[in-house]
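**Q** Need a 3D model of the following:
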Amino acid sequence: MANRQGFLYMNSVTFSPKDIVNPKTVYTYTQMERDLGILEKMYSDFLEVHTIGQSVDGRELYAVKLGKGKKEIFINGSHHAREYISTNLVMEKIDQYAYSYAKGTKIGSYHTRTILDDTAIWFVPMVNPDGVSLVQLGHKSAKRPQEVLKMNGGNTNFAAWKANIRGVDLNKQYPANWNNLCCNARYPGPQNYKGTKALSEPETKALYDFTLKHNFRAAISYHSSGEILYWYFKQQGSQLSRDEKLARKVSRATGYSMVPKSASGTGGGYTDWFISSQKMPAFTPEVSPYAGHQPVPLSNFDRIWKQNVTIGLMVANEMK
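**A** Alright, predicted model coming up:
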């Protein structure tokens, strides 16, 4: 049964069954909660919504299980606040995959029900809800608005903010070469501060614990800018061969360039840790043409969706 603690439910709703999620809008945490409530009620036979923790400011961290398969893969979005287009993408995947499962249709060449009866996909659509709310709604969305204003140099424009509400970069928080990370900010702020220790933040600790409770065959952590694909973190031998083969398939499907091994990150990211600890493939797709230090324009969503619509099903199908 789903863990419904703290969840917002609608007593009566009117909707088009195929399109619960509107991904072409500034998609807020509140809207996500509403849509998850509708989706769980609509598709209760094969979709569950769970709470896996809380953010610094007490927002629930939601995980969605889609499908009935015993094998599992994992997809997440919005580690970085300004990269909330990744939540739009993940929520649209949940919406369209669920509809396709219910109707018994294909997405691309993939028969959704066949795949999701074999391999369930777990999603965490918004890893950093406090940070996303800060970017979208400003400092008054925070429990301690004066503190975030101070970290932002008194500037009320938070469009460039990547961190969580405490000024910690959540994708520099995982225990994969954390002690040796380069290019870190000295103090909490909009970006690149790795924190006082690995997993110091409740959001990353929740994802870490959630991952360890499962046996995920693969993971995808969506980020926003560059149309490139990170896939490598010190794999060797058969693990390297397997992961590189799957990365090529993801690259061909999306059109994203595989980042060379020599140019891959130094650690601290979710997929770095997943690859090194779980010994399974993990990918960080940067989904949009480079957008700089700001949110990706919503006008890019159609392109992003076309490039990524089949990826969850494709990776699930590959995990034999």
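**Q** from here on, contacts and neighbour counts on C-alpha atoms
**A** Noted.
**Q** would you list every one of the strands in this protein?
**A** 47-54, 60-66, 71-77, 106-107, 110-111, 119-124, 219-225, 228-230, 257-258, 282-288 (DSSP state E).
**Q** These into JSON lines, with extra columns for mean neighbour count and distance to Leu240?
**A** What follows is these, written out as JSON lines (neighbours: other Cα atoms under 10 Å; distance: least, Cα to Cα, whole Å):
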{"stretch": "strand 47-54", "mean neighbour count": "20", "distance to Leu240": "31"}
{"stretch": "strand 60-66", "mean neighbour count": "23", "distance to Leu240": "28"}
{"stretch": "strand 71-77", "mean neighbour count": "23", "distance to Leu240": "19"}
{"stretch": "strand 106-107", "mean neighbour count": "15", "distance to Leu240": "29"}
{"stretch": "strand 110-111", "mean neighbour count": "15", "distance to Leu240": "26"}
{"stretch": "strand 119-124", "mean neighbour count": "25", "distance to Leu240": "23"}
{"stretch": "strand 219-225", "mean neighbour count": "25", "distance to Leu240": "15"}
{"stretch": "strand 228-230", "mean neighbour count": "24", "distance to Leu240": "13"}
{"stretch": "strand 257-258", "mean neighbour count": "20", "distance to Leu240": "14"}
{"stretch": "strand 282-288", "mean neighbour count": "25", "distance to Leu240": "11"}
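**Q** In TSV: those strands, plus distance to Tyr97.
**A** Output for the strands of the chain, formatted as TSV (distance: least, Cα to Cα, whole Å):
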stretch	distance to Tyr97
strand 47-54	10
strand 60-66	8
strand 71-77	13
strand 106-107	8
strand 110-111	10
strand 119-124	10
strand 219-225	16
strand 228-230	23
strand 257-258	26
strand 282-288	19
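**Q** Minimum distance to Leu199: which of those strands has it?
**A** Of all these, strand 47-54 sits nearest to Leu199, with 13.4 Å by Cα to Cα.
**Q** how far out from the middle of the chain is the closest one?
**A** 14 Å (Cα atoms, centre = their mean, to the nearest Å).
**Q** Could you do stretch 148-163 as well?
**A** With Cα atoms, centre = their mean, you get 22 Å for stretch 148-163.
**Q** wait, what's in contact with Arg113?
**A** Gly67, Ser100, Tyr101, Ala102, Gly104, Thr105 (Cα atoms under 8 Å, 6 or more residues apart in numbering).
**Q** One more sequence to fold, the one below, so I can look at both together:
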Amino acid sequence: MAPAASAAANDFPSGYQGYHTYAEVTAELQKAVANHPDIAKLSSVGKSYEGRNLNLLTIGSGTGKPEVLFTCNQHAREHLTTEMCLHIVQRFTDGYATDSKIKNMVDTHTIYVVPNVNPDGSEYDISGGRFHNWRKTRKPVPGSTAIGTDPNRNWDYQWGCCDGSSTNPSAQDYRGTAPFSEPETRALADFINAHQVKAHIDFHTYSELVLWPFGYTTSPTATGMTAAEAKRFQDLGKAMAATNGYTPEQSSKLYITDGDINDWSWGTHKILSFCFEMYPTGSNPGFYPKDTQIVPQTTRNDPAVDLLIGQV
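**A** This next block holds a predicted model:
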């Protein structure tokens, strides 16, 4: 299916035009590669339902180094997360020549960044110059008039197990017709399956939380998580939260989720996988903070990002 028309810069309402549309994000990634061809490479993990590239920016050179992944914008309306991934790209490319700490992290790791896991939903959310409060993908649900699946309930580890997602196609947390029914989640999973990712943050908004697996159960030591492994998550989660002022907790303390990327990443591959719920803490401004918050809220996570990279 051909992609819908790309959103224009003015599709973000007044007060939000500092945010990047999908086309603008792609242009920024291309610019990063043009300016830093020795350490940056642009590719794609696959295509969205509407045919958009799921852009992947790889930072680092050489093979055999610990791999770290940052993903953003699984949920369409969470535009601040796209800015978070773009900030990571810009910081680790533009800062390479002048910041010895950044240079060392890049020289000793391979860093992957996927700024738009759900570009179709994100573009729809800003279409017409207004926000649509859209969360899900844009693939029609077979046998229903509903559109879209919650990509972060569509992963196949404990999918649909524990009342942590919905079977109602109209629900915000609809899990899909089957695990990996969405091309976006399938493509990202295939990429992870083919690589040796050791650590990962999936950025969301909002609530200012650092969350770790498991989300499908309240037990800190369910099958697949030893006491020592749970303590490692707890210790690192608390350490990262101490740098950004977020609240650290096991994901299920917020609410039960099943079929999410963090449970899958750990349960399937033992990836040290966290979810960051970014600014704000509450429903005002909720999913739509003004663009004046982009710089303070993305830079706020620099020390936590560095801590995670330093773990592997």
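**Q** TM-score them against each other, please.
**A** The TM-score (TM-score structural alignment, normalised by the length of structure 2) is 0.82; 276 aligned residues with a Cα RMSD of 2.2 Å.
**Q** Tell me which of the strands of structure 1 approaches Pro295 of structure 1 most closely.
**A** That would be, of the strands of structure 1 and by Cα to Cα, strand 219-225, which comes in at 8.2 Å.
**Q** Next, find the distance separating Gly51 of structure 2 from Asp120 of structure 2.
**A** 9 Å (Cα to Cα, to the nearest Å).
**Q** tell me, what residue is most central in structure 1?
**A** Nearest to the geometric centre of structure 1 sits Gly77, at 1.6 Å (Cα atoms, centre = their mean).
**Q** Please report the distance of the equivalent of Val117 of structure 2 over in structure 1 from Ser221 of structure 1.
**A** Using TM-score structural alignment, the equivalent of Val117 of structure 2 in structure 1 is Val127. Going from Val127 of structure 1 to Ser221 of structure 1 by Cα to Cα gives 10 Å.
**Q** okay, and the common contacts of the two?
**A** What both Val127 of structure 1 and Ser221 touch, as defined by Cα under 8 Å, 6+ apart, is the set Asn76, Gly77.
**Q** hang on, the earlier thing: the strands of structure 1: which one's closest to Thr30 of structure 1?
**A** Thr30 of structure 1 lies closest, by Cα to Cα, to one member of those: strand 60-66, at 10.8 Å.
**Q** Which residue numbers in structure 2 does that closest one align to?
**A** Going by TM-score structural alignment: strand 60-66 of structure 1 matches residues 53-59.
**Q** count of residues packed around the aligned residue in structure 2 for Gly255 of structure 1?
**A** Residue pairing (TM-score structural alignment): Gly255 of structure 1 is matched to Gly245 of structure 2. For Gly245 of structure 2, the neighbour count with other Cα atoms under 10 Å is 14.
**Q** Which residue is the nearest non-sequential neighbour of Gly245 of structure 2?
**A** Glu208 (7.7 Å; Cα to Cα, 6 or more residues apart in numbering).
**Q** tally of neighbours for Leu149 of structure 1?
**A** Neighbour tally, Leu149 of structure 1, other Cα under 10 Å: 19.
**Q** Counterpart of it over in structure 2?
**A** Aligned by TM-score structural alignment, Leu149 of structure 1 pairs with nothing in structure 2.
**Q** got the residue ranges for the helices in structure 1?
**A** Ranges of helices within structure 1 are 29-42, 85-103, 112-116, 129-137, 145-151, 202-212, 237-254, 270-278, 301-308, 311-318, based on DSSP state H.
**Q** Please identify which of those helices is closest to Ile73 of structure 1.
**A** Minimum separation from Ile73 of structure 1 across the helices of structure 1 (Cα to Cα) falls at helix 311-318, 6.5 Å.
**Q** what range in structure 2 matches the closest one?
**A** The aligned range for helix 311-318 of structure 1 is 304-311, by TM-score structural alignment.
**Q** Might you calculate how far the matching stretch sits from the centre of the chain?
**A** Using Cα atoms, centre = their mean, the offset of stretch 304-311 of structure 2 from its chain centre is 16 Å.
**Q** residues making contact with it?
**A** Under the contact criterion Cα under 8 Å, 6+ apart, stretch 304-311 of structure 2 has outside partners Val68, Met105, His109, Ala199, His200, Leu236, Ala239, Met240, Ala241, Thr243, Asn244.
**Q** which of those are buried?
**A** Val68, Met105, His109, Ala199, His200, Leu236, Ala239, Met240, Ala241, Asn244 (16 or more other Cα atoms under 10 Å).
**Q** Tabulate these (CSV), appending distance to Ala23 of structure 2.
**A** Below are those laid out as CSV (distance: Cα to Cα, whole Å):
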residue, distance to Ala23 of structure 2
Val68, 25
Met105, 29
His109, 28
Ala199, 28
His200, 25
Leu236, 35
Ala239, 36
Met240, 32
Ala241, 32
Asn244, 30
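**Q** Looking at these, which is nearest Ser265 of structure 2?
**A** The closest of these to Ser265 of structure 2 turns out to be His200 (Cα to Cα; 8.3 Å).
**Q** Surely that closest one is in contact with His269?
**A** No - using Cα atoms under 8 Å as the test, His200 of structure 2 is too far from His269 to be in contact (11.3 Å).
**Q** So for Gly51 and Asp120 of structure 2, which sits in the more crowded spot?
**A** A count of neighbours by other Cα under 10 Å puts Asp120 above the other of Gly51 of structure 2 and Asp120, at 24 against 15.
**Q** Tell me how far Pro179 of structure 2 lies from His195 of structure 2.
**A** Distance, Pro179 of structure 2 to His195 of structure 2, using Cα to Cα: 20 Å.
**Q** Comparing those two, which residue is more hemmed in?
**A** Under the criterion of other Cα under 10 Å, the comparison of Pro179 of structure 2 against His195 puts Pro179 first, with 19 against 10.
**Q** For the aligned residue in structure 1 for the more buried one, list the residues it contacts.
**A** Taking TM-score structural alignment for the superposition, Pro179 of structure 2 sits opposite Ala198 in structure 1. The contact partners of Ala198 of structure 1, taken as Cα under 8 Å, 6+ apart, are Gln173, Tyr174, Pro175, Trp178.
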